[in-house]
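Undergrad: Show me the folded form of this:
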Amino acid sequence: MAKATKKQALGRGLSALLKDPDNDIQSVQDKDADKVIGNIIELDLDFIEVNPFQPRTNFSEESLQELATSIKELGIIQPITVRKLGFNKYQLVSGERRFRASKLIGLETIPAYVRIANDQESLEMALVENIQRQDLDPIEIALSYQRLIDEIQLTQEQLSERVGKKRSTITNYLRLLKLDPIIQTGMRDGFISMGHGRALIAIEDQASQLDIYEKVLENELSVRATENLIRNFNTSKEVQVPSKESTVETPKYIKKGVSVFSEYFGHKIDVKVSKNGKGKITIPFHSEEDFNRIKKLIQGAK
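TA: Okay, here's the model as predicted:
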């Protein structure tokens, strides 16, 4: 009778299997492991803990709220990835923004791709998978590369193969970590781009580097203007800020329309106008979910 009861319990489906401590799956060799490991299943958010190896440390409250709104409208488009730690205990490998945003809107479950990995494998998985994402800032990517080199003991050549990037690309990111921490923070907060950062590396003296950084912010210099400023500085050792490029005053009809666009799309819309009256509208997005939300809005307006 005991055998029959156990067999019947296993036959109740995946939901029952996940709630059965007597048949908890701990390895790929366990019975019914193929129903859980390597599959996408609905997991209770309460069963998932955040990953201490997460390379991302910056989570914008505004972008999280935007993602939460997108999830509320469209659902979770891309499942998170977790590793199984024990019975009803999982740890995030990737997808912390989706995890946090889902909690914000009160979801109880989330689709998750389940894997089994030890701590080192989990670290490597988290770093490599997150590096592939488009929403990490340059410093987060550089720190992830450095952690893979230091903690997984990878050479730059091996790292290049793991993440599918040229070795020169990896080197360029790692060099950003030589910048003054204030400049690194400015890059993480979006005040300057990676192009600005790469140009500033050419200034060896830290005080001069910070001085030029302040001039870049103060005068809103482009990457090209920053490169010229640094080139002149290395020649003359004086910071000579170029005159600002002539700008075209934004017409009133555009100023009025931009606020309407911004409200509709839920983002600050950027509009550039040339002297001949032609222009360009830029709609920013912060994630795949956010992009699909915007696409849905555009399609619905047809």
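Undergrad: rest of the way, CA atoms for contacts and neighbours
TA: Noted.
Undergrad: quick one: contacts for the residue nearest to Lys89 when sequence neighbours are not counted?
TA: Leaving out its chain neighbours, the residue that sits closest to Lys89 by CA to CA, 6 or more residues apart in numbering is Phe47, at 5.1 Å. Residues in contact with Phe47 (CA atoms under 8 Å, 6 or more residues apart in numbering) are 88-90.
Undergrad: another one to check against the first:
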Amino acid sequence: MAKATKKQALGRGLSALLKDPSNDIQSAKDKNADQIVGNVVDLPLESIEMNPFQPRTSFNEEHLRELASSIKELGVIQPITVRKKGFGKYELVSGERRCRASKLLSLETIPAYVRIANDQESLEMALVENIQRQDLDPIEIALSYQRLIEEIDLTQEQMSERVGKSRSAIANYLRLLKLDPIIQTGMRDNFISMGHGRALINVADLDKQLEIYQKIISENLSVRETEKLVKELKEVPLSRKREPKKAPVPEFVTQSTSRLNDVLDTKVSNKMSKSGKGKLIIDYDSLAEFERIVKLIDAK
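TA: Okay, the predicted model is just below:
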């Protein structure tokens, strides 16, 4: 009799199991968990809460309407992923656009993979799944990487294995977060590309970053032109840095140099270091001019 009851319970289907309070599954070890976890079930949309860990912060309304139109014609082709939160309650792990589009159509149910996961696992799944999407902007990806490092405590090497990206690629995304917030917003709004952003990272001064950013937009600069501009900007301070600091020249030295200009009837300049050491430079245009100056000096 007991065996018959068990068979009957399993034969009622996944939806029936989920509606039965006696089969409230909380872990992968619970009875009938293997019938639910990892399977696709049609869940009521009203029973699904949005994911508080969702990395994406903005949704394009026009794109949502386009997705809704596709779902109306073909249905939800790729199931969403949810985790159980309690009896009859689920939390979205991935697929928020599909959920939103389905609600636009006033659908009652949506196909979903059911998972058992804690908060940390849910966050990691949401972030990793989100990074794989093709329509994310570079800043959204960078923020997802940062959250995996800070909140999941992943190293760049571990993250590389999970998302299938090289460590250098991950590092390049993370460096974008050093840009001025205005520039980050410009990248999210497609005013500039990731290539522009990577060039601007090399400018440490945030005011200079913004100055070049405005120039990129106003003059429609390419990435290569931006890289050249940044390179020129970096080279100017370096050349200035190499110039030795000039020591203040005493008044009597300036006056004496001026008298030599008059006596020799040519330009005479004086260079002096902080220690007082220096040199006089006497200009001449030709050998004949040189001989004339030497004769004047000998005569004195």
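Undergrad: if we can go back for a sec, neighbour-wise, which of the contacts of Phe47 of the first structure leads?
TA: Tyr90 (25 neighbours; other CA atoms under 10 Å).
Undergrad: Tally up the residues packed near the residue nearest to Leu107 of the first structure when sequence neighbours are not counted, please.
TA: Closest residue in space to Leu107 of the first structure, ignoring its immediate chain neighbours: Leu45 at 7.7 Å, by CA to CA, 6+ apart. Residues near Leu45 of the first structure, counting by other CA under 10 Å, number 19.
Undergrad: Please apply the same query to Arg224 of the first structure.
TA: Arg224 of the first structure, neighbours per other CA under 10 Å, totals 12.
Undergrad: ok, which stretches of the stretch 101-250 of the second structure are strands?
TA: Shown for the stretch 101-250 of the second structure, the strands assigned by DSSP state E, counting those that start in this stretch span residues 109-115.
Undergrad: Show me where it has its helices.
TA: Secondary structure of the stretch 101-250 of the second structure, counting by DSSP state H, counting those that start in this stretch: helices at 119-131, 138-150, 156-163, 167-175, 181-188, 194-200, 206-219, 223-242.
Undergrad: would JSON lines of those helices with distance to Arg259 of the second structure be doable?
TA: Converted to JSON lines, the helices of the stretch 101-250 of the second structure look like this (distance: least, CA to CA, whole Å):
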{"stretch": "helix 119-131", "distance to Arg259 of the second structure": "75"}
{"stretch": "helix 138-150", "distance to Arg259 of the second structure": "66"}
{"stretch": "helix 156-163", "distance to Arg259 of the second structure": "70"}
{"stretch": "helix 167-175", "distance to Arg259 of the second structure": "59"}
{"stretch": "helix 181-188", "distance to Arg259 of the second structure": "57"}
{"stretch": "helix 194-200", "distance to Arg259 of the second structure": "52"}
{"stretch": "helix 206-219", "distance to Arg259 of the second structure": "46"}
{"stretch": "helix 223-242", "distance to Arg259 of the second structure": "32"}
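Undergrad: Now do the SS call for Glu42 of the first structure.
TA: With DSSP: H, G, I helix; E, B strand; the rest coil as the basis, the three-state label of Glu42 of the first structure is strand.
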